[in-house]
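Trainee: One predicted model, sequence on top.
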Amino acid sequence: MIQMLSVAFVAGLFFESSQPECLTQFPLSKPECWTDWFDRDDPSGTGDWETLSDLRKEYPGKICSKPVGVETRTLSGLTVAAAGDVIYVSDTTTGFVCRNQDQPRNKMCNDYRVRFSCPPCFCKVCWTKWYNRDAPSGTGDWENLINLRTENPGQICDHPLSIEAVTTDTLTPAISTGQTFISNPTDGFVCRNTDQKSGACRDYKVRFGCPCN
């Protein structure tokens, strides 16, 4: 998973520029946002071809000029690893291609959808408030989206574009702490004590970047 974190901005800030040059305003951060999911092809022919060139023709203006990440899932929600297909290519230059000819035992590819991560200046983003539902006194710090939604009904959008995580004491961005964690806007933030050299996670809080209404 891509760690999608940025320096702390004032809650409610959003980015309107669609120019890649706006990244120069944030030299110490790794800001990203996600596009919509795209599914332009199915594997009934030679395979599932979700290439950037074709997607840009069918969805003009919906994908930034230089994506920094790609995520692929089957239409039923499985990751590529869980689906078990042999993938021909999956990157930010070509897009995603699963060829039927590469699959064992004459199996066809699954039907996939893709999305791309872009600089936040490509998306219009509004930030939620900060959430801190867990402390690392147990197995770790679990600020996962499913539990946050249960505990804060109606407060987090259906499809967050980005996520930010900082420590609760010094507001240090998680990416600057040297700790190991998983962070993405689809699942939320998880830091496990067993993954840390010190044996314990720091206490984190998170917020999500949502489409502005």
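Mentor: Okay, I see it. Bear in mind the structure is a predicted one, so any value in this text is a computation, not a measurement.
Trainee: hey, let's count contacts and neighbours off CA atoms from now on
Mentor: OK.
Trainee: Hmm, G69 and I2 touching each other?
Mentor: Yes - under the criterion of C-alpha atoms under 8 Å, I2 makes contact with G69 at 7.4 Å.
Trainee: where do the helices sit along this protein?
Mentor: 52-58, 80-83, 145-151 (DSSP state H).
Trainee: who's in contact with the first one?
Mentor: Right, helix 52-58. By C-alpha atoms under 8 Å, 6 or more residues apart in numbering, the residues outside helix 52-58 that reach it are 38, 40, 62-63, 93-96.
Trainee: now the strands for this structure?
Mentor: Applying DSSP state E to the chain gives strands spanning 33-34, 47-51, 69-74, 89-91, 95-99, 112-118, 125-127, 140-144, 162-167, 182-184, 188-192, 204-211.
Trainee: okay, these in JSON lines with mean neighbour count and distance to R105 next?
Mentor: Converted to JSON lines, the strands of the chain look like this (neighbours: other C-alpha atoms under 10 Å; distance: least, C-alpha to C-alpha, whole Å):
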{"stretch": "strand 33-34", "mean neighbour count": "27", "distance to R105": "35"}
{"stretch": "strand 47-51", "mean neighbour count": "23", "distance to R105": "15"}
{"stretch": "strand 69-74", "mean neighbour count": "19", "distance to R105": "20"}
{"stretch": "strand 89-91", "mean neighbour count": "16", "distance to R105": "20"}
{"stretch": "strand 95-99", "mean neighbour count": "22", "distance to R105": "13"}
{"stretch": "strand 112-118", "mean neighbour count": "24", "distance to R105": "20"}
{"stretch": "strand 125-127", "mean neighbour count": "22", "distance to R105": "45"}
{"stretch": "strand 140-144", "mean neighbour count": "23", "distance to R105": "38"}
{"stretch": "strand 162-167", "mean neighbour count": "26", "distance to R105": "39"}
{"stretch": "strand 182-184", "mean neighbour count": "21", "distance to R105": "35"}
{"stretch": "strand 188-192", "mean neighbour count": "22", "distance to R105": "37"}
{"stretch": "strand 204-211", "mean neighbour count": "25", "distance to R105": "43"}
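Trainee: next, the one to line up against it:
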Amino acid sequence: MKLLSVAVVVALIIGSAAQENKRPAPPGLPCHHAKYQCWTEWFDSDNPRNGDREILRRLRRRYRGKICPRPIDIEARTLSGLTPEQAGDVIAKSDTKTGFICRKRDQPDRECEDYKVRFSCPPPYCADPVCWTQWYDRDNPSGTGDWETLSALRRRYGDEICKEPLYIEAVTTDELTPAANTRQNFHIYNPTTGFVCRNKDQKVGNCMDYKVRFGCPCNH
């Protein structure tokens, strides 16, 4: 497997295996202070022989009526379930206007994984709503790095965060750049542990200052 690196999509929202495996939803989060959001099914229209291109306009033609006119977000996974940063691929494009592009020439080994994508849309394009917490910024990178761990955030914010988050998002505190687009390396980035950026893992400089939020099942 390629080295863990982050030059990738956005928004990495992790933990969808819980939905894909159709296990019972964990304890949820009231939606009174959360953003209502849900996801389409996964789409896979290309193979990585010449790179992997999951272009939105092509997906719309192939999967008519299944993608909303203005998606809110996009997520990409390999067919085996890895995020692009876990797979170590350098992603050329991942947005809600173009779609997802992995080019072979951008990869150290000249190979892209085979990816599938899905989009965040309002109902009725998807069935599983996600309620997002507020943004949390507990630490700054002046020491060993930026440590926004779930355990530490729970100690500070109590039951604002559900017991079993399904997703996590991280952005910089200054320009709100998705962590996946900063090209920094992350020690931990998952919804069950939280987010850790260590200064010693960066090729140049120190970690940026990040804030995180968690995606939880909704309680209405």
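Mentor: Received the coordinates, thanks. Since this is a predicted model, take the numbers as computed values, not measurements.
Trainee: that older thread, for V166 of structure 1, state which of the contacts of helix 52-58 of structure 1 is nearest.
Mentor: Relative to V166 of structure 1, the closest of the contacts of helix 52-58 of structure 1 is I63; by C-alpha to C-alpha it sits at 28.3 Å.
Trainee: What is the aligned counterpart of that closest one in structure 2?
Mentor: Structural correspondence for I63 of structure 1 with respect to structure 2 (TM-score structural alignment): I67.
Trainee: tally of neighbours for its match?
Mentor: As a burial measure, I67 of structure 2 scores 23 neighbours (other C-alpha atoms under 10 Å).
Trainee: Kindly report the same for D195 of structure 1.
Mentor: With other C-alpha under 10 Å as criterion, D195 of structure 1 counts 14.
Trainee: do R154 of structure 2 as well
Mentor: 14.
Trainee: Contact partners for the closest residue to it other than its chain neighbours?
Mentor: Of all residues not flanking R154 of structure 2 in the chain, I161 sits nearest, at 6.8 Å (C-alpha to C-alpha, 6 or more residues apart in numbering). For I161 of structure 2, the contact set (C-alpha under 8 Å, 6+ apart) comprises 29, 133, 154, 214, 216.
Trainee: okay, those in JSON lines with distance to I55 of structure 2 next?
Mentor: Converted to JSON lines, the contacts of I161 of structure 2 look like this (distance: C-alpha to C-alpha, whole Å):
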{"residue": "L29", "distance to I55 of structure 2": "34"}
{"residue": "T133", "distance to I55 of structure 2": "30"}
{"residue": "R154", "distance to I55 of structure 2": "39"}
{"residue": "F214", "distance to I55 of structure 2": "28"}
{"residue": "C216", "distance to I55 of structure 2": "28"}
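Trainee: if we can go back for a sec, the helices of structure 1: which one's closest to I182 of structure 1?
Mentor: Across the helices of structure 1, closest to I182 of structure 1 is helix 145-151 (C-alpha to C-alpha), at 12.1 Å.
Trainee: For the closest one, name the packing helices and strands.
Mentor: With contacts taken as 3 or more C-alpha pairs under 8 Å, 6 or more residues apart in numbering; DSSP states H and E, helix 145-151 of structure 1 sits against strand 188-192.
Trainee: The strand it packs on packs against which elements?
Mentor: Counting by 3+ C-alpha pairs under 8 Å, 6+ apart, strand 188-192 of structure 1 packs on strand 140-144, helix 145-151, strand 182-184.
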